[in-house]
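Visitor: This is a predicted model, with the sequence first.
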Amino acid sequence: MDSSQTFSRTWRANAPSRSADPSREASLARLEALAHLLDSAFLIPGLNRRIGIEAIIGLVPVVGDIAGMVISSYIVAEARRLGAPRRLIARMALNVAFDGAIGLVPLAGDLFDAAFKANRRNVRLLRRWMERDGGVRPNEIDGTAVRLDG
């Protein structure tokens, strides 16, 4: 057995576990709940559209949009704490910056903010990365559903 095979076996034995980590899953669940609250917690009657707290506080000129960006930045900071790669962090930060910049435009920016849902996008990106990385179990189960009642 040569040294490369020994290294390969040793590395695999000492490699970090790729099984689901309950604390990472709990963090992701909290971020998903926050994103739901910020982007789609309330249903607008008659329009069948969902908005969140961020769209409501964004109605306050400038201050509301800055507050929304600060709150949205928490999700990006948590993604960084969870070990997301720089490229993903940059993409999430751009989503927040884009949402905040367009949100500064009176009325049209508020409508855009309600539709863009940067927080939901960012948490979805983080979940995909964590599922591929092995940090959490997949959100969806592959397979075919079978109806049992009849």
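Guide: Received the coordinates, thanks.
Visitor: make it CA atoms for all contacts and neighbour counts henceforth
Guide: Fine.
Visitor: ranges for the strands of this protein?
Guide: All strands of the chain, identified by DSSP state E, fall at 42-44, 49-51.
Visitor: Just give me the residue right at the centre of this structure.
Guide: Among the residues of the chain, the one closest to the centroid is Val123, at 0.6 Å (C-alpha atoms, centre = their mean).
Visitor: Next one: it from Gly52, what distance?
Guide: Computed as C-alpha to C-alpha, to the nearest Å, the Val123 to Gly52 distance reads 15 Å.
Visitor: what are the ranges of the helices in the chain?
Guide: Secondary structure of the chain (DSSP state H): helices at 3-14, 22-40, 53-57, 63-81, 86-103, 108-116, 118-133.
Visitor: now these in CSV, with distance to Leu47?
Guide: Output for those, formatted as CSV (distance: least, C-alpha to C-alpha, whole Å):
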stretch, distance to Leu47
helix 3-14, 54
helix 22-40, 13
helix 53-57, 16
helix 63-81, 23
helix 86-103, 21
helix 108-116, 13
helix 118-133, 20
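Visitor: Included below, for side-by-side comparison, is a second structure:
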Amino acid sequence: MASEPPALGRVRTIAHLLDESVRVPGTGFRVGLDPLLGLVPFVGDVLAALCSLYIVAEAARLGVRKRTLVRMLFNVALDTLVGSVPFVGDFFDAYWKANVKNAKLVAAALDADS
């Protein structure tokens, strides 16, 4: 069994921080920094998008296929566009979890290539 590339560990860590790092008390639901950053108009959404794009950049550096990268970019774009809508976008960010989706896409792509 081969060990996972350090970059995949970084991708998973960033995805967790952005999408699932805090459990909502009394529930099993988790949120991360992405919807919280989105509470700060414009600047928060831009910061969250840049962090999300880091995951895509790591995937490209790992050699993930272009088709998967396009799908990842779609996830980030949708997250950023809908997430920028005041109030409603923050709830969307909390449920969509684009970064976790993208981390899973990276892991699956690396598994398929090995």
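Guide: Structure received. From a predicted model like this one, the values you see are computed outputs, not experimental measurements.
Visitor: Deepest-packed of the strands of structure 1, please.
Guide: By mean neighbour count, with neighbours taken as mean count of other C-alpha atoms under 10 Å, strand 49-51 ranks first of these at a mean of 16.
Visitor: helices or strands next to it in the packing?
Guide: Strand 49-51 of structure 1 makes packing contacts with helix 22-40, strand 42-44, helix 108-116 when contacts are defined by 3 or more C-alpha pairs under 8 Å, 6 or more residues apart in numbering; DSSP states H and E.
Visitor: please redo it, this time with the cut-off set to 6 Å
Guide: helix 22-40, strand 42-44 (3 or more C-alpha pairs under 6 Å, 6 or more residues apart in numbering; DSSP states H and E).
Visitor: okay if I get the ones you listed as JSON lines plus distance to Leu88 of structure 1?
Guide: As requested, those are exported to JSON lines (distance: least, C-alpha to C-alpha, whole Å):
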{"stretch": "helix 22-40", "distance to Leu88 of structure 1": "15"}
{"stretch": "strand 42-44", "distance to Leu88 of structure 1": "28"}
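Visitor: Would you mind finding the most buried of these?
Guide: helix 22-40 (a mean of 18).
Visitor: Quick one: map the residue nearest to the centre of structure 1 onto structure 2.
Guide: Aligning on TM-score structural alignment places Val123 of structure 1 opposite Ala103 in structure 2.
Visitor: swap in Arg50 of structure 1?
Guide: Residue correspondence to structure 2 (TM-score structural alignment): Arg50 of structure 1 is matched to Arg30.
Visitor: wait, isn't that match in contact with Glu20?
Guide: Yes - with contact defined as C-alpha atoms under 6 Å, Arg30 of structure 2 counts as touching Glu20 (4.8 Å).
Visitor: Trp11 of structure 1 and Arg132 of structure 1, how far apart?
Guide: Using C-alpha to C-alpha, Trp11 of structure 1 is found at 20 Å from Arg132 of structure 1.
Visitor: in stretch 43-60 of structure 2, what's buried?
Guide: Using 16 or more other C-alpha atoms under 10 Å as the burial criterion, the residues of stretch 43-60 of structure 2 that qualify are 44-46, 48-49, 51-56, 58-59.
Visitor: how far does it sit from the chain's center?
Guide: Put simply, stretch 43-60 of structure 2 sits 8 Å off its chain's centre (C-alpha atoms, centre = their mean, to the nearest Å).
Visitor: got it, and stretch 42-58 of structure 2?
Guide: 8 Å.
Visitor: Where does that stretch end up in structure 1?
Guide: Residues 62-78 of structure 1 are the counterpart of stretch 42-58 of structure 2, counting by TM-score structural alignment.
Visitor: Can you give the contact residues for that stretch?
Guide: Outside stretch 62-78 of structure 1, the residues that touch it by C-alpha atoms under 6 Å, 6 or more residues apart in numbering are Glu54, Ile57, Gly58, Gly100.
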